[in-house]
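# predicted model and sequence below, questions to follow.
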Amino acid sequence: MSVNKVIKRVTTSTIKEMKLRGEKISMLTGYDYSMARALDDAGLDIILVGDSAANVFAGYDTTLPITLDHMIYHASAVARAATRAMVLVDLPFGEYQGSVENAYHAGVRMMKESGAHALKLEGGIEIIDNIKKIIQAGIPVCGHLGLTPQAIYQFGDFGVRAKEEAEAEKLKSDALALQEAGCFAVVLEKIPSKLAEEVTKSLRIPTIGIGAGNACDGQVLVVNDMLGLTKDFKPKFLRQYLHLYEEITNAAAQYVADVKSADYPNEKEQY
């Protein structure tokens, strides 16, 4: 008699417990059902439905154009695939930086319509009241500090953040404020590794790094970058585990050649 294995969902409590016992947290982005299913089967802890879909799916230079409707579409596809991983989704630019009420309604709509388990918001003390309102509604929130892509025009480039003392001190204050507001984790993007280590040690909640060194409690990458699907994008922090752009190009070129030569379909590939 076979017994079905019970798959235990990764939750905010799971993530916090992983920090306490020193177990690293794995996170990758995912934007569609097929990719999310593969990532979930791989044992990933968190699938981030990032607003980076604006870049890797739609071809925009920044994350700013993606809308709440777009993010709900991507998040719902991922949520249907993931049976173990936590599904964390970005609230897009413009949906939470304004009034507390607008942020609250955007967060509630995302949770109701997408089936996601938690939200990620970029920023610190400037949006702390908005974050508190969302958390008070029972919605888990992950913060995001350092390089915050939704503020790219303010920064001027995608360089390393918080290299100077004033910005580093603000980042540390923001991280503590996010923790006290009730965030269950915080992403640290493109900051010096020593600063990330200091922040990680100062917090009770986990830190997830991207270009922030090995001392963070976990790591996240854009899955298209990690798989080598993004052409000509190789920042210092990126480790490519495959080179799918070249492999897909070669496979498609072979298909074109087979069709042109009438080699495909052959007798075994037709009815």
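Good, I have the coordinates.
# all contacts plus neighbour counts: C-alpha atoms, from now on.
Fine.
# now do the end-to-end distance for stretch 181-200.
17 Å (CA to CA, to the nearest Å).
# I meant to write stretch 179-196 there.
OK, stretch 179-196 end separation, CA to CA: 15 Å.
# okay, strands next: where are they in the stretch 51-200 of the chain?
In the stretch 51-200 of the chain, the strands defined using DSSP state E, counting those that start in this stretch lie at 86-90, 118-120, 141-146, 185-189.
# report the buried residues of the last one.
What it means is strand 185-189. For strand 185-189, a neighbour-count test (16 or more other CA atoms under 10 Å) marks 185-189 as buried.
# just name the closest of these to residue 195, please.
Lowest distance from residue 195 to the buried residues of strand 185-189 (CA to CA) belongs to residue 188, with 9.8 Å.
# now do the contacts for the closest one.
When contacts are counted by CA atoms under 8 Å, 6 or more residues apart in numbering, residue 188 is found next to 144-147, 196, 207-210, 212.
# can you rerun that using 6 Å?
If you count contacts by CA atoms under 6 Å, 6 or more residues apart in numbering, residue 188 has them with 145-146, 209.
# select only the buried ones of the residues you listed in PyMOL?
A single PyMOL command selects the buried members of the contacts of residue 188 (16+ other CA under 10 Å):
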select buried, resi 145+146+209
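# distance to residue 226 added to the contacts of residue 188, as TSV?
Formatted as TSV, these follow (distance: CA to CA, whole Å):
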residue	distance to residue 226
145	22
146	21
209	15
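# all helices of this structure, in order?
In the chain, the helices defined using DSSP state H lie at 12-20, 33-41, 53-56, 68-81, 100-114, 128-136, 152-155, 165-181, 193-202, 223-226, 244-260.
# wait, which of the strands of the stretch 51-200 of the chain is closest to residue 170?
Ranking the strands of the stretch 51-200 of the chain by proximity to residue 170 (CA to CA) places strand 141-146 first, at 10.0 Å.
# pasting the second one now:
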Amino acid sequence: MTRVAVIGGGRIGEALVVGLIDAGYAIKDLVVAEHDGGRAADLSSRLGVRVTDAAADAAEGADLVVLAVKPSDVDRVLTDLGRIELGGQREQVLVSMVAGVSTSRYENKLPAGFPVVRVMPNTPILVGQGMIVIAPGRYARPGHLETVGEVLGAVGRVTTVAENQMDAVTAVSGSGPAYCFLVAEALIDGAVGVGLSLRTATELVVQTMVGAAAMLQESGESPNDLRAAVTSPGGTTAAAVRELERAGVRSAFIEAVHAAKERSERHGSATE
């Protein structure tokens, strides 16, 4: 079994550990490094995993060292990891879940040739339904990507892209849940506006979104084809879609993705 050290016990780090435990990982193969003493005690009590306050302690003997910290904490963690001989007799991979930090930044500070894999998860990993995108660094081989994909598959679907596409990934799946939540908010407000209770409106909207997503995933049909199948000429859906198009909803989402990508590029430049 792959031994995993998670550096950072926040929501994302905890979600990964919980997903791995649910997937059958042995507690002995998991360790968390968490700087905050109260949070560390809470994680240890609830999850039963070993929690240490030192990244170097957690990383020693691990196959995957997963960084789930804030960008501002990266240098501190790398300094701590420098206290041990990373790699050594054991092949290790650094997996970065840190937004906006390139693999080259790690490679410049780690031992020569150390494999790094950059990861962009999104918040549905908290419920085991994340979209996790991985990008290899200069020294990451196909076997490393396979191992990382197998481990992260415990909390969602995994796909691979080139690192120069990560800003676009951030704009689509990284920020994407917020777009979906905004649509849900608007639909719920509209439902309440036509006389439904908040509770009923929420139930209808949430299940409609879940069902629509399942159809997209399982039917093999395009969004355009599925929408057309619901939209009878002259019917209620046609009237609604016409209003959405008139309001520029389609172009607004396209512009939103472009804006998010540009912001991600600027953040990435600021962290280098």
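Yep, that arrived. Note that the coordinates shown come from a computational prediction; the quantities given were computed from them, not determined experimentally.
# where does the TM-score land?
After superposition, the two chains reach a TM-score of 0.32 (TM-score structural alignment, normalised by the length of the first structure), with 128 aligned residues with a CA RMSD of 5.2 Å.
# hang on, the earlier thing: nearest to residue 181 of the first structure, of the contacts of residue 188 of the first structure?
residue 145 (14.6 Å).
# the closest one - nearest residue in space that isn't next to it in sequence?
residue 188 (5.2 Å; CA to CA, 6 or more residues apart in numbering).
# and residue 191 of the second structure, by the same measure?
Distance criterion CA to CA, 6+ apart; nearest residue to residue 191 of the second structure, sequence neighbours excluded, is residue 201 at 5.6 Å.
# follow-up on the earlier one: distance of the residue nearest to residue 145 of the first structure relative to residue 141 of the first structure?
Residue 188 of the first structure sits 14 Å away from residue 141 of the first structure, going by CA to CA.
# make sure I have this right: residue 131 of the second structure is in a strand.
Yes. Assigned with DSSP: H, G, I helix; E, B strand; the rest coil, residue 131 of the second structure falls within a strand.
# was I right about it contacting residue 157?
Yes. In this structure, residue 131 of the second structure is within contact of residue 157 by CA atoms under 6 Å, at 5.1 Å.
# how many residues are close by residue 260 of the first structure?
By the measure other CA atoms under 10 Å, the count of residues near residue 260 of the first structure is 10.
# could you measure from it over to residue 247 of the first structure?
Residue 260 of the first structure is 20 Å from residue 247 of the first structure, by CA to CA.
# state the number of residues packed around the closest residue to residue 80 of the second structure other than its chain neighbours.
Closest residue to residue 80 of the second structure apart from its sequence neighbours, by CA to CA, 6+ apart: residue 56 at 5.7 Å. Residue 56 of the second structure: 23 surrounding residues under other CA under 10 Å.
# confirm residue 56 of the second structure sits in a helix?
Yes. Under three-state DSSP, residue 56 of the second structure falls within a helix.
# just checking, what packs against the strand or helix carrying residue 262 of the second structure?
Assessed by DSSP states H and E, residue 262 of the second structure sits inside helix 249-271. Contacts defined by 3 or more CA pairs under 6 Å, 6 or more residues apart in numbering; DSSP states H and E place helix 249-271 of the second structure against helix 166-169.
# neighbours of the residue lying closest to residue 18 of the second structure once chain neighbours are set aside, how many?
Using CA to CA, 6+ apart and skipping the chain neighbours, the partner closest in space to residue 18 of the second structure is residue 47 (7.5 Å). Around residue 47 of the second structure sit 14 other residues, with neighbours defined as other CA under 10 Å.
# residue 47 of the second structure and residue 17 of the second structure, how far apart?
Taken as CA to CA, the span from residue 47 of the second structure to residue 17 of the second structure is 8 Å.
# residue 95 of the second structure too?
Going from residue 95 of the second structure to residue 17 of the second structure by CA to CA gives 14 Å.
# which residues of the second structure fall in strands?
Along the second structure, counting by DSSP state E, strands occupy 4-7, 30-33, 50-52, 64-67, 93-96, 116-120, 130-136, 156-160.
# the longest one packs against which elements?
The reference is to strand 130-136 of the second structure. Other helices and strands packing on strand 130-136 of the second structure, by 3+ CA pairs under 6 Å, 6+ apart, are strand 116-120, strand 156-160.
# could you find the closest non-adjacent residue to residue 52 of the second structure?
In space, residue 52 of the second structure is closest to residue 33, 4.8 Å off (CA to CA, 6+ apart).
# what about residue 56 of the first structure, distance to residue 223 of the first structure?
As judged by CA to CA, residue 56 of the first structure and residue 223 of the first structure stand 10 Å apart.
# higher neighbour count, these two?
Taking other CA under 10 Å, residue 56 of the first structure and residue 223 do not tie; residue 223 has more neighbours (22 against 18).
# for that one, what are its contacts?
Residues in contact with residue 223 of the first structure (CA under 6 Å, 6+ apart) are 28-29.
# correct me, but residue 52 of the second structure touches residue 37?
No. Counting by CA under 6 Å, residue 52 of the second structure does not reach residue 37; the two are 9.1 Å apart.
# neighbour count for these two, which is higher?
Using other CA under 10 Å, the more surrounded residue of residue 52 of the second structure and residue 37 is residue 52, with 20 against 11.
# pull up the gap between that one and residue 166 of the second structure, please.
Distance of residue 52 of the second structure to residue 166 of the second structure, computed by CA to CA: 31 Å.
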